[in-house]
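Novice: heads up, no residue letters with this:
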């Protein structure tokens, strides 16, 4: 692969709306591209993140018909920042509801970071509904990955940011930093909730880029994004993502026949490359593209290049060696 590919031009949805998925939850969704073209679904990160206009631009709009949506409690979905009736398997069921709503027999599943976890969980549950997988920043939701981010690991790479993050919590509560934050994120005091959310988002925002991006950091810690991100993220970490430890790797035989491209930043300190490598070892048929000058964010040039090339490949625009 030579010469970085940019995102496709800015594009507006040709359809958007709310999908009632029951239990009091309603999902905001968008459709972009060409109706009736190759179907795909985008799964954003988090847990607790949201989609953005740039996410629409990772596919050739003439060749794809893409659904993007905000997961339960996220972005424009309602109720805002809701953690009740919000778990991995309910989101997997939501993806199926969206497929049925669109009338697709099967589709490409594209997910980054937490979205890669969801993509694997969905594909292993509904392998007959997946034509290809495009995965970025692999997170297998194993205990060691959670501990890397919130116990020991990333803390060694970003010690001053870790001290700031843990410093928000009294010393006698730091033995379980996620539980301590969750108590504050679910406090009856709005100010306590907001302060904890911004601290949580600041920590994650510190570890996701190779080169610091002040604008991205400000965006990441904006209250409208930080509150759902922190609340939902903390809940999922506490409940071990509603998966058995190692479950996604253990069930990989269910999807080994599905074509897949994994795009992973070599210097990713949020979801370290070892998880992508473990996935590749368990799934030799998948292609692993290790990006040498990238970290975690989908907006980094090398990651953008890999993702656009992957979707082009699966649309038949590029050959197998391009």
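Specialist: Looks like it came in fine. Values in this document were obtained by computation on a predicted structure and should not be read as measured data.

Novice: drop to CA atoms for contacts and neighbour counts, all remaining ones
Specialist: Will do.

Novice: Quick check: residue 260 touching residue 136?
Specialist: No - using C-alpha atoms under 8 Å as the test, residue 260 is too far from residue 136 to be in contact (10.9 Å).

Novice: Between these two, tell me which one has more neighbours.
Specialist: Using other C-alpha atoms under 10 Å, the more surrounded residue of residue 260 and residue 136 is residue 136, with 30 against 23.

Novice: Just give the nearest non-adjacent residue to the more buried one, would you?
Specialist: Nearest-residue entry for residue 136: residue 112, 4.3 Å, with adjacent residues in sequence omitted and distances by C-alpha to C-alpha, 6 or more residues apart in numbering.

Novice: what about the one you found, neighbour count?
Specialist: 27.

Novice: That one: what's it in contact with?
Specialist: 43-45, 135-138, 298 (C-alpha atoms under 8 Å, 6 or more residues apart in numbering).

Novice: Use this one as the comparison:
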């Protein structure tokens, strides 16, 4: 018998990191809103006098972790990571306080202004490097469009522009016809490469509600549960949503979903994402590309996995084309042999090399 256990292990970075994982130099909670009292949890790493890097996590609702600062030379950079509203160690979270509280005042406009509030609270007066992946790339681009005077460099990974077609690719796929033809390729979608994981995601929703999977999930999340059965359904839906995204975020799915399979994380992550997606990310149609001229002069570096099934490569292609048409092609445009996650080997090494090679801020 041939042992195939070693053929599919992982595509993520392990011992190849250039910089060690270290503890935060400072951390805290910053109140950014009242009624409800949103407080952002933040951490600072590296050199207190270094070039500021504002790290924007994905999701929305993905939260930060110390490993995320290993892209940066700690002797050169002052790295700020923080959990956006409603997730991670920020307060209140959706899991703890419920969506009626934690999703109140939780919009893209609010998150953009939170970046400025954090920047001010930490005494950052110079331009910053803004580093974001997936939803973090969306937020970085929106922030740069609104506050180009604060941005020295954009370092973007797994570009997510948030168009309706991009969301349908990830969450709708062949769901409507799945019961009759589960392996039919009725439209493009992430499901093509992850059929078993897709089955678990689809079957949470009754057959007659699969015409709009995002709306069906949102209806479950919006329910005010009054029974154990309703609470259990909400949790199952949150876990299914969260684990589905974890599965398609790596070229080779991890054997265990990690935090994505934990109840507290999933309840926040899934409900925040559904909230933003149901509201078109709280952005006008084609908001970023229609305003690309506002950031065309900002040095922009783009890294995208060729096999990304959460944010297909076409999104990076559209951004590259728009920047080029505006007169300033990306300073870096690198397509790696990887999936979506920043922790995939080639992508992690590329991001680290870009940060090492940036010109010193004057």
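Specialist: That came in fine, so what should we check first? On a predicted model such as this, the values are computed, not experimentally measured, just so you know.

Novice: Which part of structure 2 matches stretch 93-101 of structure 1?
Specialist: Counting by TM-score structural alignment, stretch 93-101 of structure 1 lines up with residues 113-121 of structure 2.

Novice: First-to-last residue distance for stretch 248-264 of structure 1?
Specialist: 18 Å (C-alpha to C-alpha, to the nearest Å).

Novice: mind listing what's buried in stretch 120-138 of structure 2?
Specialist: 127-138 (16 or more other C-alpha atoms under 10 Å).

Novice: Repeat that for stretch 31-41 of structure 1.
Specialist: 31-35, 38-41.

Novice: Nearest to residue 61 of structure 1 among these?
Specialist: residue 33 (4.0 Å; C-alpha to C-alpha).

Novice: aligned partner of that closest one in structure 2?
Specialist: So, by TM-score structural alignment, residue 33 of structure 1 is matched to residue 46.

Novice: Report the contact partners of its match.
Specialist: When contacts are counted by C-alpha under 8 Å, 6+ apart, residue 46 of structure 2 touches 24-25, 73-79.

Novice: so which of those residues hold up in structure 1?
Specialist: For the contacts of residue 46 of structure 2, the contacts that are reproduced in structure 1, applying both residues aligned by TM-score structural alignment, their matches' C-alpha atoms under 8 Å, are 24-25, 73-79.

Novice: Who wins on neighbours among these?
Specialist: Neighbour max across these (other C-alpha under 10 Å) = residue 79, 28 neighbours.

Novice: That one: what secondary structure?
Specialist: strand (DSSP: H, G, I helix; E, B strand; the rest coil).

Novice: Look up how far residue 186 of structure 1 lies from whatever residue of structure 1 lines up with it.
Specialist: Aligned counterpart of residue 79 of structure 2 in structure 1: residue 66 (TM-score structural alignment). Counting by C-alpha to C-alpha, the separation of residue 66 of structure 1 from residue 186 of structure 1 is 35 Å.

Novice: In structure 1, what range does stretch 261-276 of structure 2 match?
Specialist: With TM-score structural alignment as the criterion, stretch 261-276 of structure 2 aligns to 221-236.

Novice: Touching that stretch from outside, list them.
Specialist: By C-alpha under 8 Å, 6+ apart, stretch 221-236 of structure 1 touches 46-50, 73-75, 80-83, 87, 178-179, 181-182, 185-186, 193-194, 197-198, 200-202, 205, 219-220, 242.

Novice: Mind listing what's buried along that stretch?
Specialist: Buried, per 16+ other C-alpha under 10 Å, within stretch 221-236 of structure 1: 221, 223, 225-236.

Novice: Residue 165 of structure 1 pairs with which position in structure 2?
Specialist: Alignment note (TM-score structural alignment): residue 165 of structure 1 maps to residue 201 of structure 2.

Novice: thinking again about what came up before, could I get the contacts of residue 112 of structure 1 as JSON lines with distance to residue 311 of structure 1 and secondary structure?
Specialist: Formatted as JSON lines, the contacts of residue 112 of structure 1 follow (distance: C-alpha to C-alpha, whole Å; DSSP: H, G, I helix; E, B strand; the rest coil):
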{"residue": "43", "distance to residue 311 of structure 1": "14", "secondary structure": "strand"}
{"residue": "44", "distance to residue 311 of structure 1": "16", "secondary structure": "coil"}
{"residue": "45", "distance to residue 311 of structure 1": "18", "secondary structure": "coil"}
{"residue": "135", "distance to residue 311 of structure 1": "11", "secondary structure": "strand"}
{"residue": "136", "distance to residue 311 of structure 1": "12", "secondary structure": "strand"}
{"residue": "137", "distance to residue 311 of structure 1": "16", "secondary structure": "coil"}
{"residue": "138", "distance to residue 311 of structure 1": "17", "secondary structure": "coil"}
{"residue": "298", "distance to residue 311 of structure 1": "14", "secondary structure": "coil"}
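
Novice: Pull out the buried members of the residues you listed.
Specialist: Among the contacts of residue 112 of structure 1, the ones that count as buried (16+ other C-alpha under 10 Å) are 43-45, 135-138, 298.
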